[in-house]
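In: sharing a sequence plus its predicted fold:
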Amino acid sequence: MAKRYAENISLGDALKEFIGKNKLDKGLDKVNAKEAWVTVMGHAIVKYTSDVKLDRETLYVQLTSSVLREELSYGKEKIVKLLNEELGRELIKKLILR
């Protein structure tokens, strides 16, 4: 049965508790990583992106342009830093461009 509180709690706190109890953190992290890629990289790069997948602490990005993949490979560390700043925590440790 659900736990009842005598005092009122904020909706944000209730959602955080629900996400924690139902172990939805990993699924939300995957969605947030995809959204962060779109936000950080912009439309010009996103249109050459066919898939973005977060697995553990590694972000796999499937690109349709080999030239773009080569250019982005030079700045992997900076991209990871920008993505983590967008996410607000150290979620991504490694970036693999395919």
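Out: All right, it came through fine. Residues are numbered from 1 along each chain as shown.
In: when you work out contacts or count neighbours from here on, use the C-alpha atoms and nothing else.
Out: Fine.
In: in the longest helix along the chain, what counts as buried?
Out: For the chain, the longest helix by residue count, based on DSSP state H, is helix 25-41. Residues of helix 25-41 classed as buried under the neighbour-count rule (16 or more other C-alpha atoms under 10 Å) are 29-30, 32-34, 36-38.
In: which other residues reach that helix?
Out: 19, 46, 52-55, 59, 82-83, 86-87 (C-alpha atoms under 8 Å, 6 or more residues apart in numbering).
In: among those residues, who's most crowded?
Out: Leu83 (25 neighbours; other C-alpha atoms under 10 Å).
In: that one is in what secondary structure piece?
Out: Under DSSP states H and E, the secondary-structure element containing Leu83 is helix 76-87.
In: A further structure is provided below for comparison with the first:
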Amino acid sequence: MAKRQNEFYSIQDLMKDVIKENKLTKGMHQLSVKDAWAKLMGNGVVSYTNNIELQGKTLIVKLKSSVLREELSYGKEKIIKMMNEELGESLISKIVLC
């Protein structure tokens, strides 16, 4: 009969291990980026957003409004900084607005 180990692990540590072992990190980053975008940009910008996708270190944001696209293009560096701070790691180095 197998001997029971008396080591305790936090749920957070166990979830990190499961995500890493099953190679789910990329998908989790996609979800985190979408959540961070919605939180930081607010309902106004989110309502004009068609799609958000993380390809490598590039965030691709598809927008419905050319006016909004132009307005956001002036603050790309600030958006990158805010997104990376919200995500807790440097996942984004470039933003493409289309």
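Out: That came through, no problem. What you see is a predicted model, and the numbers here were worked out from it, not measured in a lab.
In: just the buried residues of helix 25-41 of the first structure now: which is nearest Glu70 of the first structure?
Out: Trp37 (17.3 Å; C-alpha to C-alpha).
In: before we move on, the earlier item: need the contacts of helix 25-41 of the first structure in a markdown table (columns: distance to Lys94 of the first structure).
Out: Compiled in a markdown table, the contacts of helix 25-41 of the first structure are given as follows (distance: C-alpha to C-alpha, whole Å):
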| residue | distance to Lys94 of the first structure |
| --- | --- |
| Ile19 | 25 |
| Val46 | 19 |
| Val52 | 13 |
| Lys53 | 12 |
| Leu54 | 10 |
| Asp55 | 10 |
| Leu59 | 6 |
| Leu82 | 12 |
| Leu83 | 11 |
| Glu86 | 15 |
| Leu87 | 15 |
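In: report the two of these separated the most.
Out: When C-alpha to C-alpha is used, the two most widely separated members of the contacts of helix 25-41 of the first structure are Ile19 and Val46, lying 29.1 Å apart.
In: off-centre distance for stretch 37-44 of the first structure?
Out: Centroid separation for stretch 37-44 of the first structure versus its chain: 12 Å, with C-alpha atoms, centre = their mean, to the nearest Å.
In: sorry, back to before: what's the mean distance for the next helix or strand after the longest helix of the first structure versus the second structure?
Out: Past helix 25-41 of the first structure, heading to the C-terminal end, the next element that is a helix or strand (DSSP H and E) is helix 43-46. Once superposed with the second structure, the aligned residues differ from helix 43-46 of the first structure by a mean of 0.7 Å; criterion: mean C-alpha distance after the TM-score superposition for the first structure.
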